[in-house]
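Visitor: Have a look; sequence and predicted model below, questions after that.
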Amino acid sequence: MSERIREKLSILADAAKYDVSCSSSGSTRKNDNKGLGNGHNSGICHTYTEDGRCVSLLKILLTNHCIFDCAYCVSRKSNDITRAAFTVDEVVELTMNFYRRNFIEGLFLSSGIFKNADFTMERLLRVVKKLRLEERYNGYIHLKTIPGASEDLIREAGLYADRMSINLEMPTESGLKLLAPEKTHKEVIDPLKLVQNQIVQFKDEKKLIKNVPTFVPAGQSTQMVIGATPETDKEIMQTADAFYKNFSLRRVYYSGYIPISNDSRLPILGSQPPLVRENRLYQTDWLMRFYGFNVNELLNDANPHLDIDIDPKLSWALRNLQFFPIDINVASYKMILRVPGIGVGSAKKIVQARKFGRLRIDQLQKIGIAYNRAKYFIRCSDSPMQLREYQNTQIKSFILAESQSKYLKNDIQQLILF
């Protein structure tokens, strides 16, 4: 690798770290024994797939030059940073060399916008076409859609990418207008709608025609910057919920705002992004997608913000004690999922295990539930107490004390060991 390519890689890989919208592939692109790589068996960079594998990705920008001046973006045109740009051949060569050396399992390619949207999107398309058609690369490719690019370019790119994503940036239009007045949510919504319609169309054609090319088999995702504008958690999650429903997104990513300028429009934060809030938003997202919660149950006018001290599932349970305790031996799967300390896997095991007899505390612990948390919300064959003995504030304090005690115990053990 030449020194110039190494310098470009350092600059453009560092600039790409602010884009978090890259997680488990879900691709169905298989190797036909004549090419290189296999998107079906591998995922993307420095993340975890659903089966727990940690996978790697070459995550870079095509360029960090940009015609826009978004206040929250490190690559904005007014920022005094070192600029660089890869050629199409350089990206292809880097990807193939890293893949052959087993350094990566896929490519995440994004870009600043230079000249205009079509000019940038056309170069991204040339990269993925060359990888697929000339290098016969069958590994995972996550490609960023450029807002404002022509439909023809986006449609063609979908034939070569496994996943496409386009960043919503701010949760609301007003927030976007404040920090990026040159952009609109419509420029994001239109490509999402186009890709979603194409995915549906290709699936319908596959029912009638045997050989139909794949089109974005791993679906779409988007990303929102959190904390740069004053939206409530309720507004953020309502936006996410609408995008999940309207565009069948695989993921919405929440990126805690990192202070990068002294712009008066931006909030004054410490040097660290709001990571706890970011984590609570991801937990809420998970409850909506896998636990059957409606966004309005978790966040509403009475509770527009998530509790920083406790997770959103426990927070909901404490606000709705009228539903508890549930009898773990007869309750529905849906209600078992809503018990703090019980996950999807444990809930399924409970439903199966109780077919063979009534469950006791020790059996629930063996199944793997967090019993010290769940015990306030359930009854089983040998439960020692009833939930009505405690108020929600008492339960919260008990659980927080238990958590603090656990971490304190771990710290003491570490001191003893070292």
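Guide: Sure thing, it's come through.

Visitor: Please make it C-alpha for all contacts and neighbour counts, starting now.
Guide: OK.

Visitor: neighbours around Lys409, how many?
Guide: 12 (other C-alpha atoms under 10 Å).

Visitor: Could you look up the SS state of it?
Guide: helix (DSSP: H, G, I helix; E, B strand; the rest coil).

Visitor: From Ser403, how far out is it?
Guide: 10 Å (C-alpha to C-alpha, to the nearest Å).

Visitor: quick one: contacts for the nearest residue to Tyr99 once chain neighbours are set aside?
Guide: Closest residue in space to Tyr99, ignoring its immediate chain neighbours: Glu105 at 6.4 Å, by C-alpha to C-alpha, 6 or more residues apart in numbering. Listed by C-alpha atoms under 8 Å, 6 or more residues apart in numbering, the contact partners of Glu105 are 42-45, 55-58, 99, 139-140.

Visitor: repeat that with 10 Å
Guide: Applying C-alpha atoms under 10 Å, 6 or more residues apart in numbering to Glu105 gives the contacts 37-39, 41-46, 55-58, 95, 98-99, 139-141.

Visitor: The stretch 251-400 of the chain: strands as residue ranges?
Guide: For the stretch 251-400 of the chain, the strands defined by DSSP state E, counting those that start in this stretch occupy 251-256, 326-327, 378-379.

Visitor: TSV for the ones you listed, including mean neighbour count?
Guide: Output for those, formatted as TSV (neighbours: other C-alpha atoms under 10 Å):
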stretch	mean neighbour count
strand 251-256	24
strand 326-327	17
strand 378-379	22
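
Visitor: Mind putting those strands into TSV with distance to Asn279?
Guide: Putting the strands of the stretch 251-400 of the chain into TSV (distance: least, C-alpha to C-alpha, whole Å) gives the following:
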stretch	distance to Asn279
strand 251-256	9
strand 326-327	28
strand 378-379	26
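
Visitor: Check it against this one:
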Amino acid sequence: MLRTYIEPVGQIGIQEKLGILADAAKYDASCASSGTAKRNSRDGVGLGSTEGMGICHAYAPDGRCISLLKILLTNSCIFDCHYCINRKSSNVRRARFTAKEVVDLTISFYKRNYIEGLFLSSGIIRSSNYTMEQMVEVARSLREDHQFRGYIHLKTIPDADPELVHQAGLHADRVSINVELPTVGGLKRLAPEKSAVRIEDAMADAKAAIADGKDAKAKYKSAPTFAPAGQSTQMIVGADAATDGDIVTRASTLYDRFGLRRVYYSAFSPIPDASAVLPLSRPPLMREHRLYQSDWLMRFYDYRPDEVVAAADDATGMLPLDIDPKLAWALKFRDRFPVDINRAPREDLLRVPGLGVKAVDAIVRARRWRRLRLDDVARLTVSIAKVRPFLVAEDWRPVALTDRADLRPIVAPKVKQLELFGA
């Protein structure tokens, strides 16, 4: 029988609690701060900022580093999800912050210029409502008692009373609810105490509240906003039998149904005293990276979900690990290439491997004034060798290069690829 160690509140110091609960929070990837409203204390009112720089924990779309204090309220939990290191039956050291301790830590860290905001999640203690009340109290106290104007992200609990979740959204910049696993079957098997229906109902409520808040703000300037940075979610990759095709399809559905700002992917990591139903080893980290790239294709490159899924292996449903999904799609559908950079519409240029959104926009602007040559494209991309077989320029035509049987080793990166899609 596994022993559950519960540390009585008040019997360990703040520093020890911080060590335990900051480490426990590392498994939650959904802590980016993009999309929030710009606020700061330069006008002499309040504390904090959503715009500054410090210790990097998250990146805004324009490249700004947003430092976040990322912790759990507690790593104790009444649930026993197989994949979670903090599950009820796990033999880990437990700790718990009070709401006041989290508030004091956030203010103290901000004043030392360590952070610009707070990401707060929690295990479930006593009940979902009790836990959600404590998290809401943290956000309320920061906003109202301390006039904290920095970024706050709250991980909400789908089983909690909707009014508590609504209060969380009124104080937080972003709220998130984890769908946990890509398939309903996987959730039933590995987290039987959680309900896919309740999770999706809570996400739908958040979507409606965000829309209502925007409508009210348009009519009344003083109207409160609900989660101005939107909502996000996270899936665990590799804990169940879901393929990359399953995950991409599920992510697309979540974006469409709930207006999510981001879907985050977290590669399953074997945990101490693991359940026998879990895999013995973690999936390759590159798999997580490829899923983020596929997500990028749908969000910024106008790929349909079925097109991204088409880049996966027909037999296994998995995206290739040695090349990015954009290149995999291009190699699979060579009849779409080469693309004439001087004539092709923007949506076709976005399909060229190695050309990013900025490079494509630069090409579209420049070709209004002159015919572009291969050297012009080379200045906009990391690897012209990767781009060359898929385009036609003023001084370049592939001459059957696109049809070569050995094209893949020619355009595939010679080292492990960590960039997304070039410049």
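Guide: Arrived safely, thanks for sending. None of the values given here were measured: they were computed from a predicted structure.

Visitor: Now the TM-score, please.
Guide: Here the superposed chains carry a TM-score of 0.92, computed using TM-score structural alignment, normalised by the length of structure 1; 402 aligned residues with a C-alpha RMSD of 2.1 Å.

Visitor: just to revisit the earlier point, please identify which of the strands of the stretch 251-400 of structure 1 is closest to Arg83 of structure 1.
Guide: strand 251-256 (23.4 Å; C-alpha to C-alpha).

Visitor: once aligned to structure 2, how far is the closest one on average?
Guide: Aligned to structure 2 and superposed, strand 251-256 of structure 1 gives a mean residue distance of 0.4 Å (mean C-alpha distance after the TM-score superposition for structure 1).

Visitor: Pro259 of structure 1: neighbour count?
Guide: 21.

Visitor: what do we get in structure 2 for it?
Guide: In structure 2, the residue paired with Pro259 of structure 1 according to TM-score structural alignment is Pro270.

Visitor: so that match touches Arg282, yeah?
Guide: Yes: at 6.1 Å, Pro270 of structure 2 counts as touching Arg282 under the criterion of C-alpha atoms under 10 Å.

Visitor: Return every residue with contacts to both of those two.
Guide: Counting by C-alpha under 10 Å, 6+ apart, the shared contacts of Pro270 of structure 2 and Arg282 are Ala239.

Visitor: if we can go back for a sec, out of the strands of the stretch 251-400 of structure 1, which is closest to Ile308 of structure 1?
Guide: Here strand 251-256 is closest among these (C-alpha to C-alpha), at 14.4 Å.

Visitor: Now restrict the contacts of Glu105 of structure 1 to buried residues only.
Guide: With burial judged by 16 or more other C-alpha atoms under 10 Å, the buried subset of the contacts of Glu105 of structure 1 is 37-39, 41-46, 55-58, 95, 98-99, 139-141.

Visitor: what about the match of Pro259 of structure 1, distance to Ile85 of structure 2?
Guide: Counting by C-alpha to C-alpha - Pro270 of structure 2 and Ile85 of structure 2 are separated by 9 Å.

Visitor: Just confirm Ile152 of structure 2 is within a strand.
Guide: Yes: per three-state DSSP, Ile152 of structure 2 lies within a strand segment.

Visitor: In the stretch 151-300 of structure 1, mark out all the helices, start to finish.
Guide: Ranges of helices in the stretch 151-300 of structure 1, per DSSP state H, counting those that start in this stretch, are 151-157, 173-179, 186-208, 233-247, 275-290, 295-298.

Visitor: any chance of these in JSON lines, plus distance to Gln414 of structure 1?
Guide: As requested, the helices of the stretch 151-300 of structure 1 are exported to JSON lines (distance: least, C-alpha to C-alpha, whole Å):
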{"stretch": "helix 151-157", "distance to Gln414 of structure 1": "51"}
{"stretch": "helix 173-179", "distance to Gln414 of structure 1": "45"}
{"stretch": "helix 186-208", "distance to Gln414 of structure 1": "49"}
{"stretch": "helix 233-247", "distance to Gln414 of structure 1": "37"}
{"stretch": "helix 275-290", "distance to Gln414 of structure 1": "25"}
{"stretch": "helix 295-298", "distance to Gln414 of structure 1": "37"}
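
Visitor: between the ones you listed, which gets nearest to Gly368 of structure 1?
Guide: It's helix 275-290; of the helices of the stretch 151-300 of structure 1, that one is closest to Gly368 of structure 1 (C-alpha to C-alpha) at 18.3 Å.

Visitor: so that closest one matches what in structure 2?
Guide: Per the alignment by TM-score structural alignment, helix 275-290 of structure 1 matches residues 285-300 in structure 2.

Visitor: quick one: the matching stretch to structure 1 mean distance?
Guide: Averaged out, stretch 285-300 of structure 2 is 0.4 Å away (mean C-alpha distance after the TM-score superposition for structure 1).

Visitor: same question, stretch 203-219 of structure 2
Guide: After superposition onto structure 1, stretch 203-219 of structure 2 sits on average 1.2 Å from its aligned residues (mean C-alpha distance after the TM-score superposition for structure 1).
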